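# no sequence for this one, just the structure:
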């Protein structure tokens, strides 16, 4: 790690203002990590640090789960229009929305950067009945993986991809 400070990730209430459809998501969560005031990364750089700079085994595990367990259709890697296979649906310096679709669900990751915090919100919209029990199982892993990825990315503020 690049510093000796303890990096904590907290689960917070998912912000309903960031919904991108008229339909509420079937599942939402949000995690927040405190960042250094010296960390000037954009939301896209943060999202790339989260996924593209994760350890190789973690990246393999994520791809396995997204593609083969959830059936999400990943885009090209590397790509300026995708972050580790997730389509960039919208981007601004302080916010990025990533989306993936499968037969069972649509998944969104929304990352927002503020002066000293980063918040990653996950929204899942079920399109088939099988999605609910599938996500119930996968969600347990998701709620462990996201804090790990946020903590790791906050530990290495210089790891960015343009």
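Right, received. Where do you want to start? Keep in mind the model is a prediction, meaning the values are calculated, not measured. Numbering: from 1, shown residues only.
# from here on, contacts and neighbour counts on C-alpha atoms
OK.
# Could you name the helices and strands sitting against the helix or strand harbouring residue 29?
Using DSSP states H and E, the element containing residue 29 is strand 27-34. Here strand 27-34 touches strand 9-12, strand 117-126, helix 131-155, going by 3 or more C-alpha pairs under 8 Å, 6 or more residues apart in numbering; DSSP states H and E.
# Report all helices and strands that the helix or strand following it contacts.
Where DSSP H and E defines the elements, the next helix or strand beyond strand 27-34 is helix 43-52. Applying 3+ C-alpha pairs under 8 Å, 6+ apart, one finds that helix 43-52 makes contact with strand 82-83, strand 86-92, strand 95-101, strand 105-113, helix 131-155.
# next, the one to line up against it:
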């Protein structure tokens, strides 16, 4: 699926690039969306993550993560977390956030290149019900990912 506007393009990656796949050991579910914009590399992965999850996803994200997915998040601005997700690891041009709940574990990876930012989601099913819950919610997740990236870019540019 390719979505185009006058300024940016967002593409869902059906095959995750090796550099992104290597950022998380989780294999039950993985997807990635890449926004192409000439100034995408002007911000750090952490700045992108904060724009995506604290500024854009904000309260609706908290509702989905805490209530629908049962993730244990502690919301507060911190150098060790983003929107309640623990900063688990960083590398050259990427950051991985991690959250666990009673039924699943999630990793959110933000990977930056000069003219693109990729948001990857990895889910591990820790209980059988997680696959059913995430299969339903993942449809909404995939529908919203492009807008989330575009809105984060607008936030960062402002």
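Ah, there it is. Computed from a prediction, not measured in an experiment: that's the story for all the values here.
# May I see the helices and strands packed on strand 27-34 of the first structure arranged in CSV, with distance to residue 88 of the first structure and mean neighbour count as well?
Shown next, in CSV, are those (distance: least, C-alpha to C-alpha, whole Å; neighbours: other C-alpha atoms under 10 Å):
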stretch, distance to residue 88 of the first structure, mean neighbour count
strand 9-12, 24, 15
strand 117-126, 14, 21
helix 131-155, 18, 17
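# Need these in TSV (columns: distance to residue 36 of the first structure).
Formatted as TSV, those follow (distance: least, C-alpha to C-alpha, whole Å):
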stretch	distance to residue 36 of the first structure
strand 9-12	14
strand 117-126	8
helix 131-155	8
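# hang on, the earlier thing: can you tell me which of the helices and strands packed on helix 43-52 of the first structure comes nearest to residue 35 of the first structure?
Of all these, it is helix 131-155 that lies closest to residue 35 of the first structure, at 6.2 Å by C-alpha to C-alpha.
# That closest one vs the second structure, mean deviation?
Once the two models are superposed, helix 131-155 of the first structure sits on average 1.1 Å from its counterpart in the second structure (mean C-alpha distance after the TM-score superposition for the first structure).
# Looking at the helices and strands packed on helix 43-52 of the first structure, which is nearest to residue 53 of the first structure?
Residue 53 of the first structure sits nearest to helix 131-155 of all these, at 8.1 Å, using C-alpha to C-alpha.
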